[in-house]
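>>> the sequence and its predicted three-dimensional model are supplied below.
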Amino acid sequence: MRLPLFPLNLVLFPGGYLPLHIFEERYRLMMRHCLDGERRFGVVLINSGSEVGEPAVPEAVGTIAKIDEVRTLDDGRMLIGVKGEQRFRILEIVEQLPYIIAEVVPLVDDAVDVEEGLIADVRQAAKEHIQILMALRGERTQPPGLPTDPARLRHLVGSQLQGEVIGKQGVLEEDDISNALRLALRLLNEESATLKERLRDGMGRSSSN
């Protein structure tokens, strides 16, 4: 299938929601074409280049996004909201101008033979990670529930990660869900350790005032 691409300095996962401010003319055109069709395009992390200007070089794996909301401003800029649907792999870039169009293949998540212990470890690490983030933000609500389905868990945890986008990209593009969850578990534990230090530092400063 052919898909217009929107290279960005972020990673969108299936199930994730992304607000976008569309101001460049090429992407306004792309969105108009999408709205006239199936309302779908690909969100891909930039490998090299930038979001603005010359076409960037995208990573090989991205996420199909469907436009859920759109608001066109008086000056032609657009505010849209999209939801991630499915991972895809780029087979070939077929057009570069005015925006990138690629031949892509959708990727199916094969969740066979994922160890229950690994799923439990990732869910526990994700829960602790969420609790630390909530403490840093001063939130006292109950943390949301976490899925037991390996594919959904991979996508939710990937969206939850706060660190470098290259780590999130690794979780997204790994075809073996067990390997993706192991990577996500390592990244969660590393981030949680860093966030705990930040939380302790903040509590220390508060107690000294």
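Right, received. Where do you want to start?
>>> hey, let's count contacts and neighbours off CA atoms from now on
OK.
>>> residue 202 and residue 139: what is the separation?
Distance, residue 202 to residue 139, using Cα to Cα, to the nearest Å: 15 Å.
>>> for the longest strand seen in the chain, packing partners?
Scanning the chain for the strand with the most residues, using DSSP state E, yields strand 78-95. Packing contacts for strand 78-95, counted by 3 or more Cα pairs under 8 Å, 6 or more residues apart in numbering; DSSP states H and E, involve strand 17-22, strand 61-72, strand 101-106.
>>> for the longest one, which helices and strands make contact with it?
So the one you mean is strand 61-72. Judged by 3+ Cα pairs under 8 Å, 6+ apart, strand 61-72 is in contact with strand 40-48, strand 78-95, helix 165-173.
>>> same thing with the last one?
On a contact count with 3+ Cα pairs under 8 Å, 6+ apart, strand 101-106 meets strand 2-8, strand 78-95.
>>> what residues does the strand or helix carrying residue 126 touch?
Element membership for residue 126 (DSSP states H and E) is helix 116-137. Helix 116-137 is contacted from outside by 140, 143, 146-148, 150, 153, 157, 178, 181-182, 184-185, 188-189, 191-192, 195-196, 199, using Cα atoms under 8 Å, 6 or more residues apart in numbering.
>>> for the protein, which helix is longest?
helix 177-208 (DSSP state H).
>>> which of the residues in that one are buried?
Within helix 177-208, the residues that count as buried by 16 or more other Cα atoms under 10 Å are 177-178, 180-185, 187-189, 191-192, 195-196, 199.
>>> so it versus helix 165-173, what angle?
Orientation of helix 177-208 against helix 165-173 (axes from the mean of the first three to the mean of the last three Cα atoms, to 10 degrees) gives an angle of 140 degrees.
>>> and helix 177-208, how far out from the chain's middle?
19 Å (Cα atoms, centre = their mean, to the nearest Å).
>>> okay, one more to line up with it:
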Amino acid sequence: MRKVDFPLFPLKMVLFPNVPILLHIFEDRYQKMIRHCVDKQQEFGVVLEDEQGTHGLAKSQRVGCSAEIVTIQRLRNGRMNVAAVGKKRFRILSTNYVQPYLQGEVEFIPLDGDRSDSRLQKAGEMLRPCINQYIMQLQKLVDIQVNWEGLPDDPVELAYLAAYILQIDPQQKQLILEQDTPLDLLRFILREYAIEQHALKTVLALRRLYPDSAEKIFSLN
């Protein structure tokens, strides 16, 4: 399925299907974009911004995720707080600036592969304790409160939630979004969790040995 003149919102983050996003809209062009989406009852696309922060597309990255607006809090001077949720992956075929904001022709790209594959279910079972352990490690380093009860049963939904939780560089998250099969997605996520858990163990060990300097030696990113 393709859409033309699909509103695109370049951000310094990667959105995944079925995970939330909170936005404070203050630029006139994006206020207009949100009003357009509300009037037309349509989604907009979140894409990774280029490294220079010029509100263009990151080099060679043409895959994004659509977002459905859930609630809007209207503020002074046209500003808005917008809550949305990720819906579908898409590939950008072309872009234009007919409107003040970026638009594109996009093709929605569902994951290819058998969702009932037993290997997929097994990978999901392996990922679940990794998420729990990662969150517990993270809570020892930073002051966060996360309720991980009720994790989704579907392995793909679980994988995207796991990607959302991971404290890694957006470029690495982009690679997660670009995985084209459910099994590749789960395997990629499991590798990332193994790497990050090892890094967190190292930081925690250093903190115990050098409580005053561990944070200066390592950062989470």
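It's in. Note that the structure is predicted; figures quoted are calculated from it, not measured.
>>> on that earlier part again, now the longest strand of structure 1 on structure 2. Mean distance?
Aligned to structure 2 and superposed, strand 78-95 of structure 1 gives a mean residue distance of 1.5 Å (mean Cα distance after the TM-score superposition for structure 1).
>>> quick one, that strand and strand 101-106 angle?
Using the same axes, to 10 degrees, strand 78-95 of structure 1 lies at 90 degrees relative to strand 101-106.
>>> now, of the helices and strands packed on strand 101-106 of structure 1, which is deepest in the fold?
Most buried of these, by mean neighbour count (mean count of other Cα atoms under 10 Å): strand 2-8, with a mean of 22.
>>> for that strand, which helices and strands make contact with it?
Judged by 3+ Cα pairs under 8 Å, 6+ apart, strand 2-8 of structure 1 is in contact with strand 40-48, strand 101-106.
>>> dump the ones you listed to JSON lines, plus mean neighbour count and distance to residue 172 of structure 1.
As requested, these are exported to JSON lines (neighbours: other Cα atoms under 10 Å; distance: least, Cα to Cα, whole Å):
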{"stretch": "strand 40-48", "mean neighbour count": "23", "distance to residue 172 of structure 1": "11"}
{"stretch": "strand 101-106", "mean neighbour count": "18", "distance to residue 172 of structure 1": "13"}
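>>> which one of those strands lies closest to residue 64 of structure 1?
Nearest of the helices and strands packed on strand 2-8 of structure 1 to residue 64 of structure 1, taken as Cα to Cα: strand 40-48 at 4.5 Å.
>>> tell me the angle the closest one makes with strand 78-95.
Interaxial angle of strand 40-48 of structure 1 relative to strand 78-95 (the same axes, to 10 degrees): 70 degrees.
>>> following superposition onto structure 2, what is the mean distance for strand 40-48 of structure 1?
Mean for strand 40-48 of structure 1 is 1.6 Å (mean Cα distance after the TM-score superposition for structure 1).
>>> relative to strand 61-72, how tilted is that strand?
120 degrees.
>>> against which helices or strands is strand 40-48 of structure 1 packed?
strand 2-8, strand 57-58, strand 61-72.
>>> export the helices and strands packed on strand 2-8 of structure 1 as CSV, with columns for distance to residue 26 of structure 1.
Shown next, in CSV, are those (distance: least, Cα to Cα, whole Å):
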stretch, distance to residue 26 of structure 1
strand 40-48, 14
strand 101-106, 12
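>>> can you tell which of those is closest to residue 8 of structure 1?
strand 40-48 (5.2 Å).
>>> what's the angle between that closest one and strand 17-22?
80 degrees.
>>> residues contacting strand 40-48 of structure 1, please?
3-12, 34, 56-67, 169.
>>> from the chain's centroid, how far away is that strand?
In terms of Cα atoms, centre = their mean, the gap separating the centre of strand 40-48 of structure 1 from the centre of its chain is 10 Å.
>>> tell me what angle it forms with strand 2-8.
Using the same axes, to 10 degrees, the direction of strand 40-48 of structure 1 lies 50 degrees away from that of strand 2-8.
>>> residue 38 of structure 1 matches what in structure 2?
Using TM-score structural alignment as the criterion, residue 38 of structure 1 maps onto residue 41 of structure 2.
>>> how near is that match to residue 96 of structure 2?
With Cα to Cα as the criterion, residue 41 of structure 2 and residue 96 of structure 2 are 21 Å apart.
>>> the helices and strands packed on strand 2-8 of structure 1: which one's closest to residue 23 of structure 1?
For the helices and strands packed on strand 2-8 of structure 1, proximity to residue 23 of structure 1 was assessed by Cα to Cα; strand 40-48 is nearest, at 16.4 Å.
>>> that'll do, ta.
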